[in-house]
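Peer 1: Provided below are the primary sequence and the corresponding predicted coordinates.
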Amino acid sequence: MSHRLAAWGYPYDSGPNETTTLIASELAANAVRHGRVPGRDFHVRLTAPLGGDASGTIRIEVSDTRTEKRPALIAAAPDAETGRGLYLVSRLAERWAVGPRSGGGPGKTVWAEIATEAKPSGPGSGPGPLQRPQG
């Protein structure tokens, strides 16, 4: 995931790459842990504007074939070792949701969208557009 984003113009150490990679790992871990159906895999789809377009949105979709288990955002106990993945997704993504699996197959798709532009902290502040690596 991180390598593909870097090839598309989002360097490894950029915010969009790091955020998307973290969100993708959380959604994939949830698909393996909670959405697994024996003999079936999950599917990951990544879309992003090429060249690190500063006004675009990166979208990650993770689909599994388990229809009856839908993710829910709940508070984890302070001493719990698990249960914070969707909380992280909800805080890092611009938007996220769960819906029916595309293509008419059984299951669901959990998706998240990540802004490719850092939000400025004040008037005129913030980084310029991300640049595609030269060479």
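Peer 2: Done, it's in. Residues are numbered from 1 along each chain as shown.
Peer 1: could you use CA atoms for every contact and neighbour count after this?
Peer 2: Fine.
Peer 1: okay, now the closest residue in space to His34 that isn't next to it in sequence: neighbour count?
Peer 2: For His34, ignoring the flanking residues on the chain, the nearest one in space by C-alpha to C-alpha, 6 or more residues apart in numbering is Lys69 at 7.1 Å. Neighbours of Lys69 under the rule other C-alpha atoms under 10 Å: 12.
Peer 1: try this one next to it:
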Amino acid sequence: MPAQTKPQNPVTVRVFAQRFSSTRLGARLARHLAVQRLDAWGIPYDTDLSDAAALIVAELAANAVTHGRVPGRDFELRLTLTADTLRIEVSDARGERRPREVQPEGESGRGLLLVAALADRWSVHDRVPVGKTVRADVCLLD
């Protein structure tokens, strides 16, 4: 007798991906476009989620252009929204320069304290063929 499977509800996944110049202007534009996209997806401006996402994108994009910049290479922002999670990913071309463990009393890396406080989890992944991706997940359900 075949096992019965439960019918699955379709999952709506929304994805936004854009490359930006590895400059301060590119980082600012990434933050602005992120909150604009979230608003279009039903997450209004000036809500806790929109504000948290803006801060996470701002920090990760600033790190990408400060520590991950390779002349002539852009960085990429990718937002993925599912029913229960907003995933923010920022990729750059410097795989060898990875974020270190967050140290509150350190001279650098304090921005990642903000990411750690706002996101439910964050991690760093190798990017093929070159570079790294810093990922922050914000759970939408309590």
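Peer 2: Cool, the structure landed. Just so we're clear, the structure is a prediction, and the values are computed from it rather than from any experiment.
Peer 1: trace the residue nearest to His34 of structure 1 over to structure 2, please.
Peer 2: Aligned by TM-score structural alignment, Lys69 of structure 1 pairs with Arg97 of structure 2.
Peer 1: was I right to think its match contacts His67?
Peer 2: Yes: if you go by C-alpha atoms under 8 Å, Arg97 of structure 2 and His67 touch, sitting 6.9 Å apart.
Peer 1: can you list residues touching both of these two?
Peer 2: Shared contacts of Arg97 of structure 2 and His67 (C-alpha atoms under 8 Å, 6 or more residues apart in numbering): none.
Peer 1: which SS class is the most centrally placed residue in structure 2?
Peer 2: Per C-alpha atoms, centre = their mean, the C-alpha nearest to the average position across structure 2 is that of Ile88, at 2.2 Å. Using DSSP: H, G, I helix; E, B strand; the rest coil, the secondary structure recorded for Ile88 of structure 2 is strand.
Peer 1: wait, it touches Glu76, no?
Peer 2: No: Ile88 of structure 2 lies out of contact with Glu76 (C-alpha under 8 Å); the separation is 10.6 Å.
Peer 1: buried residues in the longest helix seen in structure 2?
Peer 2: With DSSP state H setting the assignment, residue counts place helix 48-67 as the longest helix in structure 2. By neighbour count on 16 or more other C-alpha atoms under 10 Å, the buried set for helix 48-67 of structure 2 is 49-50, 52-65.
Peer 1: which residue lines up with Ile60 of structure 1 in structure 2?
Peer 2: Using TM-score structural alignment, Ile60 of structure 1 pairs with Ile88 in structure 2.
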